[in-house]
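[1] my questions are about this predicted structure, shown below with the sequence.
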Amino acid sequence: MRAELLVLAVLALLITILTGTIPIASGASPISDLSYYAVYDPRTNCGVMEIRARINLEDLAYIEIPLNLFSEEAQLNLVNYTSSGDLLVLGVEENEKRVVALVYGTGELELLLYACDLLEELGVGAYSLEVSTEGLSSIALNVSVVLVFVGNYSVYVEAVKLEWSESKLDNFTLISFKGFGLARAALISSIELEEISPETSPEISLEHPQREVQWSVVGVVVGFIVVIGAVAAYFLVTRRRGGLVVERVDYLSDSGYRAIIRVLGDSGNKGLLQSEIVSKTGLSKSSVSRKLRRLEEEGLVTIKRSGKYNYVYLTEKGLKAYKKIVEEAAS
């Protein structure tokens, strides 16, 4: 059966080459089920991801599977692919935050990827996550994202139009999303309180055991409140960036801030992606991310979403800073 499909696919390929370009699959969703499944270690901020696409195509065509479901800093690199059923795959390549495959028939395409920087560290043992499946409705009927994190974490989620659930198994924390929408999540390390007794803890004074235990519990509670505060601050800042009071940015003396403002100003009104700023300035991704947050809090830049991408622009205040930097460089 696969030999017959291969012959038909080759004939279809020859016909499309002779008659014109191979089309990108359109019309009715070419993918019935699209799932993203990752096993991820927050401490190293890396893991592996498998993407499964259930495909039904009567004609040879290209399909595009987006990889930009997460933050702009996320890195997903294709390692390998396989197919099952009567699906023939004539080629697969990774191209600008998506995987493009030339396929024909009915079956499942499986992609294996190396994933890094899906999370942003908020503090010790605290991480944030962004998931967006809004743009997938044009290519798939059903979408799911399942993330398995190594370690026990308390999970806090804000979701728009996305169904989500959380579960724990041994030393793993699982978060799953279904549908088309947006979600922001925070993960913090779970704090386990061991039962303390005079028999198991000889350090505790028998004269004042309750006082010792009270101070121990107070210390843990205070630590927990600090982490919760970091998570609350994350959600507050993502909602109202301008409301956070921070130390003022000395952009005139810091070469990193100056470089970012300079490339944004040189770009005119079109704005830049964070990846473009990294490329143009030579700064690391993490450094650019931190500095952009500070510049946004200072009111020097603004970030606007266009489709799946976030573009960075100078504000009026940022333009004044840019002109000052240019004048200093010219003098």
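    In hand now; what should we look at?
[2] only C-alpha atoms from now on, for both contacts and neighbour counts.
    OK.
[3] for the chain, what spans make up the helices?
    Assigned by DSSP state H, the helices in the chain fall at 2-19, 209-239, 255-266, 274-281, 285-297, 316-330.
[4] got a list of what Asp33 touches?
    52-55, 140-143 (CA atoms under 8 Å, 6 or more residues apart in numbering).
[5] rerun at 10 Å
    Going by CA atoms under 10 Å, 6 or more residues apart in numbering, Asp33 touches 52-55, 108, 139-144.
[6] quick check: it vs Leu102, distance?
    18 Å (CA to CA, to the nearest Å).
[7] ok, now Leu18?
    In terms of CA to CA, Leu18 sits 17 Å off from Leu102.
[8] neighbour-wise, which of these two wins?
    The neighbour comparison of Leu18 against Leu102 (other CA atoms under 10 Å) goes to Leu102, with 20 against 9.
[9] what's the burial count for Ala3?
    8.
[10] OK, contacts around it?
    Ala3 touches Ala9, counting by CA under 10 Å, 6+ apart.
[11] and it, how far is that from Tyr104?
    13 Å.
[12] now for those two: what residues contact both?
    Ala9.
[13] which residues in the stretch 1-150 of the chain form strands?
    31-41, 46-66, 75-94, 98-116, 119-123, 126-132, 140-150 (DSSP state E, counting those that start in this stretch).
[14] turn those into CSV, including distance to Ser216.
    Below are the strands of the stretch 1-150 of the chain laid out as CSV (distance: least, CA to CA, whole Å):
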stretch, distance to Ser216
strand 31-41, 29
strand 46-66, 34
strand 75-94, 41
strand 98-116, 37
strand 119-123, 22
strand 126-132, 22
strand 140-150, 27
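[15] here comes the other one, which I'd like you to weigh against the first:
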Amino acid sequence: MFNMFTWKGLNPYLLLLLVLCILTGLTHVVLGTQQGIESVEYVVFYNPIEGTGILSVSITMSLTPGEIGNVDLPIKIFSDASLYFFNYTVNPPTGSLVVNYDDNSGVASLLVSNASTVTLYFTVSNLTEEASIGSYTATLDLLDYASGAVNVSVEIYLTGIYDVIIDSYPRVSGYSIQTLTNTTVIRTHDPAIYFIVLKIPVNTASPSSTQFNLLNLLFPLLLILITVVAIVIIVLRWRRTSIGRIEKVDVLNDPVSRSIIRALGEAGDAGLTQAEITNKTGIPKSSVSRRIRRLEEEGFITVARTGKYNYLRLTDKGKEAYRRIVEKK
């Protein structure tokens, strides 16, 4: 479940807090109320053709000496990307850090002490999806920062020269596209969902040609059509998975939460694993994971380990919600 669990310069107070977190099942605060965090910077170096790259996440802290910061940070901001946590740095080096990355939810939990900056490093693959030959799509989701309490910035360095089309929800203008030597750079800092389309530029016919080649006209038009179709597919996928975030769970009005509670209610005391819920509801794994986390915090469900699997079951509060959902239908 976890890619890495490690510590550096861990002092006794931080170790004691970590043990208490494990014993009590401490839940993490949502973005906007993070302790001691000022800003987050994501920097990606990625090759769309090879499908591999590196992601660094730098967190600037504002902790007083001896203060311990508890940070719960979204790492998987690119939909469907695969990440592997392989290293980190702490500044100053005398600072203490405990890192716990959950690849299922795409969230890194940090306990930080006596550090001004923490940087996490990941390998990344499948950041883009090939829509057609020479055309790639990607989705960047920064809505976790919509509260504005934490400053966020993203820089994407793509190997190669691409024509870039970007759409966003909600509409924002705080992004830029720059072309360097064999590199395309995309920068943004506004919390939104970005739908990105990359196209390898088409080489037109030589000016010395005296014959009109119909393919020179059809090929760019075909690429434009493919791009439009790709954007429509991304928008429909986004609408279908209900990307919008909510601060409080209202199980009677939130379709994803209703589906999870209905599935658990039908399963009874046997419960279900997260994978079984995903299969039964047809909801993407990332959306199920976020709702399960919030439903557990709100007291609707419990998570208990049976054998090698974690099974989810409804609490009395969850069972009451299930009855109301069934009656409402």
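    Nice, I can see it. Note that the structure is a prediction, hence the values are computed from the model and not measured.
[16] tell me, how many residues neighbour the aligned residue in the first structure for Leu140 of the second structure?
    Aligned counterpart of Leu140 of the second structure in the first structure: Val131 (TM-score structural alignment). Val131 of the first structure has 19 neighbouring residues, counting by other CA under 10 Å.
[17] Val131 of the first structure contacts Lys161, correct?
    No - taking CA atoms under 10 Å as the definition, Val131 of the first structure is not a contact partner of Lys161, at 11.8 Å.
[18] which neighbours do those two have in common?
    181-183.
[19] let's have these in a markdown table, adding neighbour count.
    Formatted as a markdown table, those follow (neighbours: other CA atoms under 10 Å):
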| residue | neighbour count |
| --- | --- |
| Gly181 | 18 |
| Leu182 | 19 |
| Ala183 | 20 |
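[20] Leu225 of the second structure: what's it in contact with?
    Contacts of Leu225 of the second structure by CA under 10 Å, 6+ apart are Phe219.
[21] ditto for the one 5 residues further on
    For Ala230 of the second structure, the contacting residues are 130-132, 135-137, 195-197, 224, 236, by CA under 10 Å, 6+ apart.
[22] and what of Gln35 of the second structure?
    29, 61-63, 67-72, 111-112.
[23] and of the residues you listed, the nearest to Val229 of the second structure?
    Proximity of those to Val229 of the second structure (CA to CA) peaks at Asp72, which lies at 36.2 Å.
[24] how many other residues sit next to that closest one?
    Using other CA under 10 Å as the criterion, the residues surrounding Asp72 of the second structure number 21.
[25] what residue in the first structure is paired with it?
    In the first structure, Asp72 of the second structure lands on Glu64 (TM-score structural alignment).
[26] excluding chain neighbours, what is closest to its match?
    Val100 (4.6 Å; CA to CA, 6 or more residues apart in numbering).
[27] gap between the one you found and Ser138 of the first structure?
    Taken as CA to CA, the span from Val100 of the first structure to Ser138 of the first structure is 15 Å.
[28] those two: which has the busier surroundings?
    For Val100 of the first structure versus Ser138, the count of surrounding residues by other CA under 10 Å is larger for Val100: 18 against 13.
[29] quick one: that one and Leu109 touch, right?
    No - taking contacts as CA under 10 Å, Val100 of the first structure lies outside contact range of Leu109: 11.5 Å.
[30] which residues does the residue nearest to Glu64 of the first structure contact?
    Applying CA under 10 Å, 6+ apart to Val100 of the first structure gives the contacts 24, 62-66, 91-94.
[31] which of those are also in contact in the second structure?
    On the basis of both residues aligned by TM-score structural alignment, their matches' CA atoms under 10 Å, what survives of the contacts of Val100 of the first structure in the second structure is 24, 62-66, 91-94.
[32] what subset of the residues you listed is buried?
    62-66, 92, 94 (16 or more other CA atoms under 10 Å).
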